[in-house]
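Chemist: no sequence for this one, just the structure:
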């Protein structure tokens, strides 16, 4: 190899290196710009960006030759400046950029699209600017894809031949790259020179890809979880600010759904109940500023977060809203301490930031875990970090989107108790989204029920549970026994689906009658009002309670032939189980509700 000309190697490295750097910057910015662009020119812009990927390289070179030729405006402008592109080494850079850019663009765009949008939403609610989100969230999380695009771009630029030959020519020592050296060596019969050049191209391409793969394997935040669960038992939090108030009256139309929600909330935690798809999470996203309503207003402490009439739409960064997302939305590339620090307002000294981080770690009992990554934490620990991160930003309102849905029953109970203590002392507004009535009842003072995008009831939890204003509220708050009803007279109703006449209290105007499963009572005989013989059809059980399915009036014909569900403690069932079949089941008039 002593007589081998190394100039094609240095020319190739110079062209490929510079082209890769340019492609990285342009391709990444183009991908970021196209990530959310849905304008009328999107298809045309993408077609132009991807065209060099499908066009023959010689055709690309010819088009570039026309573009930089002396008869074009660009060529004339360069000539007036005494500059020439054609047959220079930087012509090779231009062709390498053009042919490698599509690979960089598509790879970076795909990497950005794979990022969980909840992470971006979380960053916005924590006060991050677009520049901070781009540099500290999107780029680090998309880095595997971006570097894959860089390696592909480098390999493509290193091996470019046709377009470079058209624009830069094959001038030994000036524009002759390794690809050209291989081609012309073969034409000249110099198989040894062609083999050496091919080996150099192969080693460079494989070396870059291998180095990138080894770097990825050593990233600490990709390690699998390996730490045991730490039990959270108590906390200490105090805010001295007065109890704030939230007022919402908004509407938002989607293709197959319309949100029209009105609610208010003071210092007591408000539980938002509703079936899946009722609009609960959408309402939270509108309050946080992640989604924009079409009309209405959102006020927090008499401060307008959104007002359609006045044109007010505060960005999430200015709303002082803390959001606990269903999947916690921790940044996987940041440590626990860095996640908490992400939401700390700017302007504090480094010592003050560290003091606040340590205070939040003590609050959630994760002292000593600050250098762990989210993948090294259990689900409960991740939830606590998400809570600490939200509280570190000193929010005026906490929005919790089903925070316990991903936890097992034991951990759910522990963290629910801890969350209850935090919410009891937190002086801001709290809005908890859930579909679990028991969870909402334990954590919240007030409840709001949402159905098909509308708040259909709101009030004190006990009042709403004991006296639901409509059938939908009764169903969404857990009432399982509902029958069509026919009025027979004053305080007399025929339950059509249960086949029995019932005595009720008040004025029984309505089409349905309902009673909760735990309000059914076992009696030793049928002397009391609304007491009927009942046959047990089937049952289901938990460790402490049983759900019993009964048919009134006659034995069942099959396992689906039942009228009512009764929920009883296991100890109570042991007392009445021996009473024999049929049992006497009372539908207490005090607990019957007619809708």
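Modeler: Yep, that arrived. This is a predicted model, so every value here is computed, not measured. Numbers count the residues shown, from 1 in each chain.

Chemist: hey, let's count contacts and neighbours off CA atoms from now on
Modeler: OK.

Chemist: any idea which element the nearest residue to residue 85 once chain neighbours are set aside lies in?
Modeler: Take residue 85 and drop its neighbours on the chain: the residue closest to it by CA to CA, 6 or more residues apart in numbering is residue 91, 5.5 Å away. Taking DSSP states H and E as the definition, one finds residue 91 inside helix 89-113.

Chemist: against that first model, consider the following:
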């Protein structure tokens, strides 16, 4: 039997696969970032061969490459022709296989976590470096699948090939055409032979890719020290103008966001500045603008005299040139790189291999991860991943370090351990540190300065002790965890009537002209046996709530009521204190220390 259809099919389909491999990947990656006009039209053209009948595609190719077509006319002086040659068969196979390669590769690129690309930019990587070292390796399994599908499609192409290359035995006759004409001639045995051959080749490629992907996934699972379902444990006033000659970070930006307008103005020096506020207040967006991941609508960002962003001057440095380390919530470790490769990712390529190893080892020692340099992220616990991400951010010696809720994904036990590790690390870091959190205890423990935000606005910016002891507004007091508030009526320069609590209180701090509320934190309430002490009132326990170490007591002043929701104050006491007071007869006497009360505007 003449086996030329086999060799012609393999030759044309392999060439078509190679061409679609490079063009498909390049086109998919370009379309991934394309935001121009006509995107839908361009994509429609790319996938048209997938939905048009193959004979229509072949007819269009014949018009394009034929003797009177644009390409055909260009080739006539060289006595060259594409029509009725195996090159024509390869071109036809390429055109019909391209949409499959393009769409599958595009899907693979779209599945990559965008935070990985953003953090790579903050580490100084160029777009080409990001493509070769991050995007392409992570999309590679999908691209392999796309290649096998494109090969199978090219191998089975019939209509377009027949129109452009014809059916010339020994020259352009591929397996699909051999099957068709064998059936027409009544040679069923020959048709069966070629049908089984083409199915075997196509299915072998697809099955091989599937087996490779399954083995790859199983290998990762075997390498992971943490079985699925097991909890990972780890035991280990702002003015920015004319500031270009000063150290520190200066930010004065505005950005329109859905629902509100982010407008902030602040400065930060070497102390850790914490951003405190509810979800959606704009905290993380500020970090993203500083890192160059997002672009403010207008404003200025200056770091150690370098202008990173200036809307009036048209300056907007790319992330890779800002020298800023960014630790994201999910850490964004590159899953296909080892711990050493992750930490070394942002180091200059001019460094020798030995210098890179030394710097990585220094970072591993600093975060107590010696010996783990050859592990992959999926082989690490949550706490270890966080420390690798911190080491990677610090390895590039950034002038500013941005921490976006770095403990949010960790359990309580790990959180406390890693807070201590982070505090120790930051104590030796000379740059600017911004720490975003919504956890009050984290903010107080890690940061020296606090900036409180609400709906895109800064409502307080002060030393953390002043923020907690003397909140400047009702909203700030709420966001910093105060639970006891009452509207007030000013009686004298040092006395107010708390309307909700139905009591008169003496205060020490000067009353603001617009005094509206009085507040006291739950843990500042104290119980006394002296009913005549200042700011002391009889109280009854309405209900209580227990935590592992503390009791929250809901108290009603002056009289007892049985309704659990009818209370005046919340008091928090350690359980050791609760044991001493729980059996005492009512009324108890609660004291509101005048030094702990704060009066504030709304």
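Modeler: Ah, there it is. Everything numeric here is computed off the predicted structure, so don't read it as measured data.

Chemist: about what we covered before: and the helix holding residue 91 of structure 1 against structure 2, how far off on average?
Modeler: Compared with structure 2 after the fit, helix 89-113 of structure 1 shows a mean deviation of 1.2 Å (mean CA distance after the TM-score superposition for structure 1).

Chemist: related to what we said a few turns ago, so what corresponds to the residue nearest to residue 85 of structure 1 in structure 2?
Modeler: Aligned against structure 2 by TM-score structural alignment, residue 91 of structure 1 finds its counterpart in residue 88.

Chemist: on that earlier part again, just give me how far the helix holding residue 91 of structure 1 sits from the chain centre.
Modeler: 30 Å (CA atoms, centre = their mean, to the nearest Å).

Chemist: same check, this time on stretch 490-509 of structure 2
Modeler: Centroid separation for stretch 490-509 of structure 2 versus its chain: 48 Å, with CA atoms, centre = their mean.

Chemist: before we move on, back to that, kindly name the residues of structure 2 that line up with whichever helix or strand comes after the helix holding residue 91 of structure 1.
Modeler: Under the assignment DSSP H and E, the closest C-terminal helix or strand after helix 89-113 of structure 1 is helix 117-125. Counting by TM-score structural alignment, helix 117-125 of structure 1 pairs with residues 114-122 of structure 2.

Chemist: longest strand anywhere in structure 1?
Modeler: Criterion DSSP state E: the longest strand present in structure 1 is strand 531-541.

Chemist: how close does that one sit to structure 2?
Modeler: Strand 531-541 of structure 1 sits 2.1 Å off on average (mean CA distance after the TM-score superposition for structure 1).

Chemist: tell me, that strand lands on which residues of structure 2?
Modeler: Matched against structure 2 by TM-score structural alignment, strand 531-541 of structure 1 falls on residues 536-546.

Chemist: got it, and stretch 141-150 of structure 1?
Modeler: So stretch 141-150 of structure 1 sits over residues 138-147 in structure 2, by TM-score structural alignment.

Chemist: kindly report the same for stretch 327-344 of structure 1.
Modeler: Using TM-score structural alignment, stretch 327-344 of structure 1 pairs with 330-347 in structure 2.

Chemist: how close does the residue lying closest to residue 297 of structure 2 once chain neighbours are set aside get to residue 278 of structure 2?
Modeler: The shortest distance from residue 297 of structure 2 to any non-neighbouring residue, by CA to CA, 6+ apart, is to residue 255 (4.6 Å). Counting by CA to CA, to the nearest Å, the gap between residue 255 of structure 2 and residue 278 of structure 2 amounts to 18 Å.
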